[in-house]
Structures are given as structure tokens and as C-alpha cells.
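Peer 1: The sequence isn't on hand, but the structure is:
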């Protein structure tokens, strides 16, 4: 790992431990339609490090050993290559890349959106109702009850292209985020208000509380599941019962986390905290900003903005700038 030398925007981020963070980024010099490069970064007590990858990284997380805190890996989900990367502290080899089923030999998998540790294993999701699970070092499809007929399926049945497009439109299960309380209680959300729940046996679709795109999901310490999306939509529920909360906010939400007994939600205009009467704007001292990710751990909440970071300890805010963005 070395120091960077190009301005960038943050895409996702998480906390490893106190004052130690992990991110995915995109370089400003990349053309808007170019995704065959990604840069991941670490920030530890004032120092920056980075590694380049061969594809843009849509999501990162920390895979922690549920038995020993000393064993962990920093995990990257590439958006379209069908590759998941593992950076393991203390290993001589910088990275271990694993090909996902269906993405081998450079075939790739389009639109992979989120990865998360639930229990002792990793789960990821993406467009087309795609969910996978990693167990004992092996990736496997985990989409029983989620797969739907696609445009290609209808073409194979002999439909014309216009008819196939029309038939496939309501079947698309484009998933954007995954999270869970346990491996028998997992939730996926997605476009047009999709919410799916895995109960330990099968995925099943929950009645939609909204038709708005949902961009993030968080299983909170109060026992409820929260999903947030466009147009100020925030839904709350558990099991098979979800409802929309009155937020009083006009914003598109992309991140959520639980910190200091409150739900925090990040949007295109900044940060909000859920109170009894709805969402309240949180003054971070930075004015309006685009929130890309939120995480909480080790007595800190990490706010990942497009160009900078902020850390909150419950009393004070601290802004962190990348040196090449100043």
C-alpha cells in the first residue's frame, strides 16, 4: 500500500476499529462511462493508504472472525467483474480475489450492489434478484424464492423483443442493499419499493409499503428494520410487516445506521436523525453535502461524503480530508 496522488470521490466506507476506516473511491480523471478501475483506501490515525483494482468497487465491508477479533479481512465487491477481493492483515499476498459463480473466466456479473457480513458469513446482492452467500470459503447462489423470469427467458419462449420487454418489466427484482439480524433473519431491498425477507428457509416478498426506490437497509439495535430511499421515504418493520414513516423531508436517502440510540439517515442534502416527530436535520458544521455511506462501531459514527469524511463520537464532530481533494 502507498500514498495516493489523484483527486477522488468516495463511494462507500466502513469502520474497521476506532480511528481506522476502509473505503472505495473513484478517481476524478476517469471518464464517466469508465468502470474498469477502482481504488480502495484505508485511513488509520491520520495516515492514508491505497490499492488499485481492475474494476470499480461498489461496496466494502469488514469480515470479522466471530470467535477471534484478531482475525479479519477487508472485503471489496466489484460492481461488474464478478470478483470479490479480500485483504487480510499480516498475509504476504496483498489480496485474494474470488470469482463468483457465473462470473468465472472474465465473464463478469453486472450490477452487484452491496455486501454485508451476517452472522459468520458474507452475503451479497445485485440486480436481477441476485443474492449469494459465502460459506466455508465457497460462494453459492442464495436466491431461492428471489429469481424471476427475465427478458432473455421470455425471448427463449419465442416472444418478440417488444413483448418480451413488456412481460419482463414487472418481474425485475433489482436489489440494492442487504442486511440481517442473523442468518435466519435477513432483508433485501431494491427498486420500486422491493423488500424481501429470508426466514431461514426461503426468501419471500413483503407487501410493498411504497413504490419508491429503496437504496439502503439497516437492521437496528431497537429490533426494527429500516429501509430508506428516494423522495424522503423511510420504512420501518420486522418480519412480514412494514410501514412508511412520516419523515417531513424532501431528499433522496442512500445510507442508514444506528448510533447512540438513534437511527441516522444520509441523503443528497446531508444527515438526519429519527425523532418521534420525524427526521431532524443534523448540523455537522459542514453545510449541505451528499452522504454516500454511514457506519457505526467502536463508539464512533462515520459519515462518508462525496469529497470528505466526518466522525462523530456522540459529542463532537471531526472532519477528515483526503490530501489530494484539498
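Peer 2: Now that the structure is in, tell me what you want to look at. These figures come from a predicted structure and were not determined experimentally.
Peer 1: all contacts plus neighbour counts: C-alpha atoms, from now on.
Peer 2: Noted.
Peer 1: can you give me the helices in this protein?
Peer 2: 151-156, 161-168 (DSSP state H).
Peer 1: Output those as JSON lines; include the columns mean neighbour count and distance to residue 183.
Peer 2: Below are the helices of the chain laid out as JSON lines (neighbours: other CA atoms under 10 Å; distance: least, CA to CA, whole Å):
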{"stretch": "helix 151-156", "mean neighbour count": "15", "distance to residue 183": "31"}
{"stretch": "helix 161-168", "mean neighbour count": "15", "distance to residue 183": "30"}
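Peer 1: State the distance from the nearest residue to residue 35 once chain neighbours are set aside to residue 111.
Peer 2: Among residues not flanking residue 35 along the chain, residue 56 sits closest, at 5.3 Å (CA to CA, 6 or more residues apart in numbering). The gap separating residue 56 from residue 111 is 11 Å, by CA to CA, to the nearest Å.
Peer 1: what does residue 144 give?
Peer 2: In this view, residue 144 and residue 111 are 19 Å apart by CA to CA.
Peer 1: one more structure, for comparison:
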């Protein structure tokens, strides 16, 4: 049994909650988003933001804050400054750093998030790209965090993605365009994906639409260490390429309800994380397969799914509803699991 936490700490911090997202700073420092499990109406469920510093003594290694106004939050780790930040679909913000830990003003209280026909935009996902945190919204809106209670919509500095066109005020089809993920080789070479085959590349000055030959809903993008950009469809199918050249490298038939929502390049392999665990590409057969088919020590679905990679790129963290595991480049290691305390 791993000693990241003991039974007492599990019951105090995790019992009655499910893990929905994770973030990693180092091999020994992590953050988790936990949501209370309630019978029936879940709108009043408590969200718990938990920091673990496993190198500290057991009595000092945990810190958390709570709120009951968050709805589907995502968490990301900023490199400069070093801080955890979580944002939910309604733009509510939580952050944790050496100086502070707690809720901030929501993004829509700090700037105009209007999108189409007077509607207020939503946030689909929070990501770290080139060390900075970006909140990805509908209507192709992207917001970069620049400090405590400070965000900027890229369009206000002349670097926004062109908004989708619409036919008339009754036409809501433009609302289908919203980014689900973003990745980058650098701040001057980034890719954002979402909508129905909607892929854009930023060259440091402006965004260019990429002709990926699919109209499927897109969920993830990864600018990988092998110099290739990998994009996944809602069923897990993977496209690979860059700029104007793309090809499908792996088919898949994952249920849309369990579509990959995270993708990272680690240890010369593409990892795709979703609610049913981790997937990867079987290049020989051109299929997306469960990671257990490729790595025999891969964690099961109870302890894996959401993914994050450390700032230095040396560690991959995964968390499922009941536990978490870490890969150090050599092997997987379980940090904790509910089944350790049954």
C-alpha cells in the first residue's frame, strides 16, 4: 500500500467525493479537484480543491479549499508564476500559490465575455501552453491569465481567432464553434481545436484555419515531442500532421460519453485520457487501444483517466474517480486508491 496518505486522511479528505481532475507540479506535489457525491440533485454539491505535498510529514502535506458554486471545473498548473488555477464553465475561478489559496473574482466579472446575440460565453477547458494558462471558451474565444484576478481575451490585443459567421440573428449554428483543447510547441506556434473539424494554428501574429479533412467533433490536441500535432475526434480517432498536411493514423469507436478529454506526449507515446481510463495508439494496427494492451502495469479505470504532465516533462499524473497514479518515465506507481482502505 502506498503511503501518500493513510486511512484517516482518506476518510477525512476523499470519502464521499469523486476525483474529476488533477494537476502535477513535481513528483511529490499535486493538486486534485474533488466533487461531492450526492443522491438526486447535485447542484449544491461541494467542490474541494486539494493540494498534496507528499514530501512533507503526513500532518502537514494536505491543504484544501471548498466551494459550492462551481460547475464542471478544470484545473491547470501555471509555470510562471507557479500556481494552481481552476475555472468552471461559468468562469468561476479558484487559485492556489505560495501567497494565497481560495476563490477569485469570476472572469465574466473582470472582462466582457459576450459572444453571440448578447449571450455570455462559457469556459470549456483550462490548459497550460508555453507555461501560461488559457481558458478556452465557446464562439472561439480564448482568455489568457496574466495575474491574480487578471485575464485578457486574445481578441482585445489583436490576436483573437476570427469568430464564426452566422446567417441571421435566429441562426444559432455559430454557437457550435468553441474550442475544447489547445496545445503548443511555443507561444508563437499553438493549435486550438473544437467544433466540427474546427482547427486553428497561431503563428505568433495571427491565427490560420487548418484544413483537417474531418467534420467530426474534435476534443483534444497535442503538440508532441516528435514535432507532430495529434488531434482526436469525439470517438477517439486520431489525426496527425501540421499546418496544412494531415492524415488519419488511428481509428477508434469510443463512446462519445467517454471521449478522451486530455492528450499528452510522454515517453515517446501519445496518451489519451477520458472517463473510461487511458488510451494510446497501436501504430501497427492503426487503432486506438486501452493503455493496458501496450503497458502491462498501466492503472485501471478507477485510478486513471484525467491526465497532466509536470512542468519539466518528467512525470505524468493520472487520476480516476477513486485514486491516482504517476509515471516516472520508467513505470507506473499508484499514489493512492479507495480500494487501499476497504
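Peer 2: That came in fine, so what should we check first? In this text the structure is predicted, and so the values were computed from the model without any measurement.
Peer 1: And the TM-score between them?
Peer 2: Superposed pair, TM-score by TM-score structural alignment, normalised by the length of structure 1: 0.79. Supporting alignment: 305 aligned residues with a CA RMSD of 3.4 Å.
Peer 1: Any chance of the helices of structure 1 in TSV with distance to residue 20 of structure 1 as columns?
Peer 2: Formatted as TSV, the helices of structure 1 follow (distance: least, CA to CA, whole Å):
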stretch	distance to residue 20 of structure 1
helix 151-156	44
helix 161-168	44
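Peer 1: The alignment partner in structure 1 of residue 236 of structure 2: what's it in contact with?
Peer 2: With TM-score structural alignment defining the correspondence, residue 236 of structure 2 maps onto residue 232 in structure 1. Counting by CA atoms under 8 Å, 6 or more residues apart in numbering, residue 232 of structure 1 touches 247, 248, 249, 250, 251, 252, 253.
Peer 1: The second one: neighbouring residues, count only.
Peer 2: By that I understand residue 248 of structure 1. Neighbours of residue 248 of structure 1 under the rule other CA atoms under 10 Å: 12.
Peer 1: same question, the fourth one
Peer 2: Each residue near residue 250 of structure 1 was counted by other CA under 10 Å, and the total is 13.
Peer 1: What separation do you get for it and residue 265 of structure 1?
Peer 2: 13 Å.
Peer 1: same question, the second one
Peer 2: In this structure, residue 248 of structure 1 and residue 265 of structure 1 are separated by 13 Å, where distance is defined by CA to CA.
Peer 1: Equivalent analysis for residue 4 of structure 1, please.
Peer 2: For residue 4 of structure 1 relative to residue 265 of structure 1 (CA to CA), the value is 30 Å.
Peer 1: neighbour count winner among these two?
Peer 2: Taking other CA under 10 Å, residue 4 of structure 1 and residue 265 do not tie; residue 265 has more neighbours (30 against 17).
Peer 1: how about the more buried one, what's its match in structure 2?
Peer 2: So residue 265 of structure 1 corresponds to residue 272, using TM-score structural alignment.
Peer 1: My read is that its match contacts residue 265, right?
Peer 2: No: between residue 272 of structure 2 and residue 265 there is no contact under CA atoms under 8 Å: 9.1 Å.
Peer 1: Quick check: closest non-adjacent residue to residue 45 of structure 1.
Peer 2: residue 19 (5.6 Å).
Peer 1: Structure 2: which residue goes with that neighbour?
Peer 2: Using TM-score structural alignment, residue 19 of structure 1 pairs with residue 28 in structure 2.
Peer 1: pretty sure that match contacts residue 53?
Peer 2: Yes: using CA under 8 Å, residue 28 of structure 2 is in contact with residue 53, at 5.8 Å.
Peer 1: quick one, which of these two is more surrounded?
Peer 2: The neighbour comparison of residue 28 of structure 2 against residue 53 (other CA under 10 Å) goes to residue 53, with 19 against 14.
Peer 1: could you list every residue that touches the counterpart of the more buried one in structure 1?
Peer 2: Using TM-score structural alignment, the partner of residue 53 of structure 2 in structure 1 is residue 44. Going by CA under 8 Å, 6+ apart, residue 44 of structure 1 touches 19, 20, 21.
Peer 1: for the residues you listed, which one is nearest residue 155 of structure 1?
Peer 2: Closest approach between the contacts of residue 44 of structure 1 and residue 155 of structure 1, by CA to CA: residue 21, at 46.1 Å.
Peer 1: how near is the closest one to residue 294 of structure 1?
Peer 2: 12 Å.
Peer 1: Then residue 62 of structure 1?
Peer 2: Distance from residue 62 of structure 1 to residue 294 of structure 1, by CA to CA: 14 Å.
Peer 1: One more: residue 223 of structure 1?
Peer 2: Counting by CA to CA - residue 223 of structure 1 and residue 294 of structure 1 are separated by 19 Å.
Peer 1: Neighbour count for the two, which is higher?
Peer 2: residue 294 (25 against 10).
Peer 1: I figured the more buried one hits residue 306, correct?
Peer 2: No: taking contacts as CA under 8 Å, residue 294 of structure 1 lies outside contact range of residue 306: 12.0 Å.
Peer 1: Which residues are in contact with the residue most central in space within structure 1?
Peer 2: In structure 1, the C-alpha nearest the mean C-alpha coordinate belongs to residue 114, at 3.9 Å (CA atoms, centre = their mean). Residue 114 of structure 1 makes contacts with 58, 59, 60, 77, 124, 125, 126, 176, 177, 178, as judged by CA under 8 Å, 6+ apart.
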